[in-house]
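Asks: my questions concern the predicted model and sequence given below.
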Amino acid sequence: MKPTNITREEMWARQHLSIHDIDYAAWERDKAMLHQMAKVNQSCTFVVDVYKSKYVYASSNFADLLGYDSNKIATLERQGDYLESRFHPDDFDQLVDLQIKLGQFIYSLPVEQRNDYCNIYSFRVRNAKQQYVRVTNRLQVLEQGLSGKAWLILGNMSISPDQKNSEQVDCTVLNLRNGELFSPALLSSPTIHLTKRETEIFHLIQKGLLSKEIANKLQISIHTVNIHRQNLLHKLEVQNSIEAINKGIELGLLK
């Protein structure tokens, strides 16, 4: 996957979720269920709200098993990235890179397939004894918006049975529909070849120029510009210019 300077928050923002697309009554029901599950489940559960770009829930087990401050866990939505504060700093950098890489992979898929995956990570977290222990963390979609976009992401973290001494973050991706597993190391960007003229027009589209303005600037006909625009949509497998720009940035074709 081509390196990029995009952040996780910018990646989440590409969902383009609207307040009219989500139902917080559903989240209240989910939260009540998670509170009940925490009473019998020894794993640590958390939820990320993609619309708000923040952690909105963590179970009390984070305090009991890993030594987190119980008051901050209870008020997690106001605590920013508190959950990540006990991640090993070297592992955290690897996690961010992997999450961005997997996000790019997800956004390269058709919309109807994007919520079919569970990402499984293994990394180090500091426990109550100030020792780093290895945990396994599973991430998958808990709730979708009305348009089918991922809205709430559920994380389920537990102490790993394999406490190997490793500085490497392990990651496996599970396809929930067919059970197939693969490693992010196997991911690669789709090969998309743009001509010099298509690239030139693509950058002008990103700047907000209309077809007539592009034609005047490049001294070509509007008909020629529109042909190039259609070719761009076809090559990127998108429906409109906004989707094309977003995908172009994801693939490194645009900045």
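Replies: Happy to help now that I have it. Treat the numbers as computed from the prediction; the structure is a model and nothing was measured.

Asks: going forward, measure contacts between C-alpha atoms and count neighbours the same way
Replies: Fine.

Asks: thinking Asp162 is in contact with Val133, fair?
Replies: No: checked against Cα atoms under 8 Å, the pair Asp162 and Val133 is beyond contact range at 9.8 Å.

Asks: the more surrounded of the two?
Replies: The neighbour count for Asp162 versus Val133, taken as other Cα atoms under 10 Å, is higher for Val133 (19 against 11).

Asks: that one falls within a strand, correct?
Replies: Yes: assignment of Val133 by DSSP: H, G, I helix; E, B strand; the rest coil places it within a strand.

Asks: quick one, helices of the chain?
Replies: Listed in chain order, the helices found in the chain under DSSP state H are 8-13, 24-38, 61-66, 70-74, 89-107, 196-206, 211-218, 222-236, 241-250.

Asks: Arg177: which of these is closest?
Replies: Closest of the helices of the chain to Arg177 is helix 89-107, at 14.7 Å (criterion: Cα to Cα).

Asks: which elements pack onto the closest one?
Replies: Counting contacts by 3 or more Cα pairs under 8 Å, 6 or more residues apart in numbering; DSSP states H and E, the secondary-structure elements packed against helix 89-107 are helix 8-13.

Asks: A further structure is provided below for comparison with the first:
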Amino acid sequence: MEILQKQYAELLAGQQFREEDFDPAVLARHIAALSSSVLLAGCAVSIFDLHRCEHAYESEFHRALFSDPQQEYAGVRIHPEDLVQVARNGVAGMRHVFLRRNPNMDVRRFKLIREYRALVHGVYKRVTEEFQILETDRAGNVWLVLSIVNLSANQQPPYKVASQLIDTRTGDSFSPLDDFFDREEILTPREREVLHRIAQGRPSKEIADELHISIHTVNTHRQRILAKLGVDNSLEAVKYAWILGILDA
């Protein structure tokens, strides 16, 4: 957990904020809209300010849902057995957003949805949380993040942490890769070379000739790429790799 906390801190520190880029009126408008929303009245809603590293807003329902009669309110308390996995998913999602390679990608189009157990009125229950970026600053740093939490309709075991990153523009979704979420670590340089040619529609023999390797080696690289990205075929691999930033647009 200590390593994950360090990685989280390093990701936050990598954003270079300037005080003059922030307009308090922008945050105030979001808070006013959320607090008056009839649709969100029964949801636990909060806004996290990454510039100040604090919650800028928590709805009354949020505080009521996660209050424990026996303890002082301390926000969302995640089940100890789920905590590490939730942290790993969170860091993985942040890497995707903060370390993106495609400068033309609007990070506000991504939504992270995850499911885990949290303390609700003193009892651990499965909840579903949606994260979406509300605002970035002029330099593209992530500023305000919206969180919406609801009780999950499924409260039956097995209890497993689930996480999906969704591109709301294309409808594509995938599970964050906990251990490999920047392009240098996901695929080796040779695997990236092979994948680039796969994306161009090159057959294995042509790839083998261009890279001066055997067809068997190309096919081995193909299988390793599919396994690392957790997909079933080359088309999915290309689509997923583009989302992750492994392939430039």
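Replies: Happy to help now that I have it. Keep in mind that this is a model prediction, so the values were computed, not measured.

Asks: hmm, back to that, so can I have a markdown table of the helices of the first structure showing mean neighbour count and distance to Leu186 of the first structure?
Replies: Converted to a markdown table, these look like this (neighbours: other Cα atoms under 10 Å; distance: least, Cα to Cα, whole Å):
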| stretch | mean neighbour count | distance to Leu186 of the first structure |
| --- | --- | --- |
| helix 8-13 | 15 | 20 |
| helix 24-38 | 13 | 34 |
| helix 61-66 | 19 | 32 |
| helix 70-74 | 16 | 36 |
| helix 89-107 | 17 | 11 |
| helix 196-206 | 16 | 28 |
| helix 211-218 | 15 | 39 |
| helix 222-236 | 16 | 21 |
| helix 241-250 | 19 | 18 |
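
Asks: for the counterpart of Leu151 of the second structure in the first structure, which non-adjacent residue is spatially closest?
Replies: Matched to the first structure by TM-score structural alignment, Leu151 of the second structure sits across from Ile159. Distances taken as Cα to Cα, 6 or more residues apart in numbering put Val135 closest to Ile159 of the first structure, at 4.4 Å, once the chain neighbours are dropped.

Asks: ok, the one you found touching Ile120?
Replies: No: under the contact definition of Cα under 8 Å, Val135 of the first structure does not touch Ile120, with a separation of 10.4 Å.

Asks: common neighbours of the two, please.
Replies: None of the residues lies in contact with both Val135 of the first structure and Ile120 under the rule Cα atoms under 8 Å, 6 or more residues apart in numbering.

Asks: picking that back up, and the aligned partner of the residue nearest to Ile159 of the first structure in the second structure, what does it touch?
Replies: Counting by TM-score structural alignment, Val135 of the first structure corresponds to Val127 in the second structure. Contacts of Val127 of the second structure were listed using Cα under 8 Å, 6+ apart, and they are 115-118, 149-152.

Asks: nearest residue to the most centrally placed residue in the second structure in space, please, no chain neighbours.
Replies: For the second structure, the residue whose C-alpha lies nearest the mean C-alpha position (Cα atoms, centre = their mean) is Gly93; its distance is 2.5 Å. Using Cα to Cα, 6+ apart and skipping the chain neighbours, the partner closest in space to Gly93 of the second structure is Pro176 (6.0 Å).

Asks: and the one you found, how close does it get to Val91 of the second structure?
Replies: Distance from Pro176 of the second structure to Val91 of the second structure, counting by Cα to Cα, to the nearest Å: 9 Å.

Asks: what about Arg224 of the second structure, which SS state?
Replies: Per three-state DSSP, the secondary structure class of Arg224 of the second structure is helix.

Asks: Leu244 of the second structure versus that one, what's the distance?
Replies: Going from Arg224 of the second structure to Leu244 of the second structure by Cα to Cα gives 17 Å.

Asks: more neighbours: these two, which one.
Replies: Looking at Arg224 of the second structure and Leu244 with other Cα under 10 Å, you find the greater number of neighbours at Leu244, namely 25 against 14.

Asks: which residue is the nearest non-sequential neighbour of that one?
Replies: Counting by Cα to Cα, 6+ apart, Leu244 of the second structure lies nearest to His96, which is 6.5 Å off, once chain neighbours are set aside.

Asks: kindly report the same for Arg8 of the first structure.
Replies: The nearest residue in space to Arg8 of the first structure (Cα to Cα, 6+ apart) is Ile100, at 5.9 Å.

Asks: Gln164 of the second structure -> the first structure?
Replies: For Gln164 of the second structure, the aligned position in the first structure is Thr172, judged by TM-score structural alignment.

Asks: tell me who's in contact with its match.
Replies: 119-121, 181-184.

Asks: who wins for neighbours among those residues?
Replies: With neighbours set by other Cα under 10 Å, the maximum within the contacts of Thr172 of the first structure is found at Asn119, which has 21 neighbours.

Asks: that one -> the second structure?
Replies: Here Asn119 of the first structure is matched to Leu112 in the second structure, going by TM-score structural alignment.

Asks: just checking, its match touches Glu130?
Replies: Yes: Leu112 of the second structure is in contact with Glu130 according to Cα under 8 Å; the separation is 5.7 Å.

Asks: before we move on, back to that, looking at the contacts of Thr172 of the first structure, which are in strands?
Replies: Taking DSSP state E as the definition of strands, the contacts of Thr172 of the first structure contribute 119-121, 181-182.

Asks: for Glu198 of the first structure, see how far away the residue nearest to Ile159 of the first structure is.
Replies: When Val135 of the first structure is compared with Glu198 of the first structure (using Cα to Cα), they lie 47 Å apart.

Asks: please apply the same query to Tyr117 of the first structure.
Replies: Tyr117 of the first structure sits at a distance of 33 Å from Glu198 of the first structure (criterion: Cα to Cα).

Asks: same question for Glu167 of the first structure.
Replies: When distance is defined by Cα to Cα, Glu167 of the first structure is 43 Å away from Glu198 of the first structure.

Asks: Leu146 of the first structure too?
Replies: Look at Leu146 of the first structure and Glu198 of the first structure: by Cα to Cα, they are 34 Å apart.

Asks: same check, this time on Asn246 of the first structure
Replies: With distances defined as Cα to Cα, the gap from Asn246 of the first structure to Glu198 of the first structure amounts to 16 Å.

Asks: now do Leu154 of the first structure
Replies: According to Cα to Cα, Leu154 of the first structure and Glu198 of the first structure sit 40 Å apart.

Asks: check Glu28 of the first structure too.
Replies: 47 Å.

Asks: a helix runs through Ala241 of the second structure, doesn't it?
Replies: Yes: residue assignment for Ala241 of the second structure, taken from three-state DSSP, places it within a helix.
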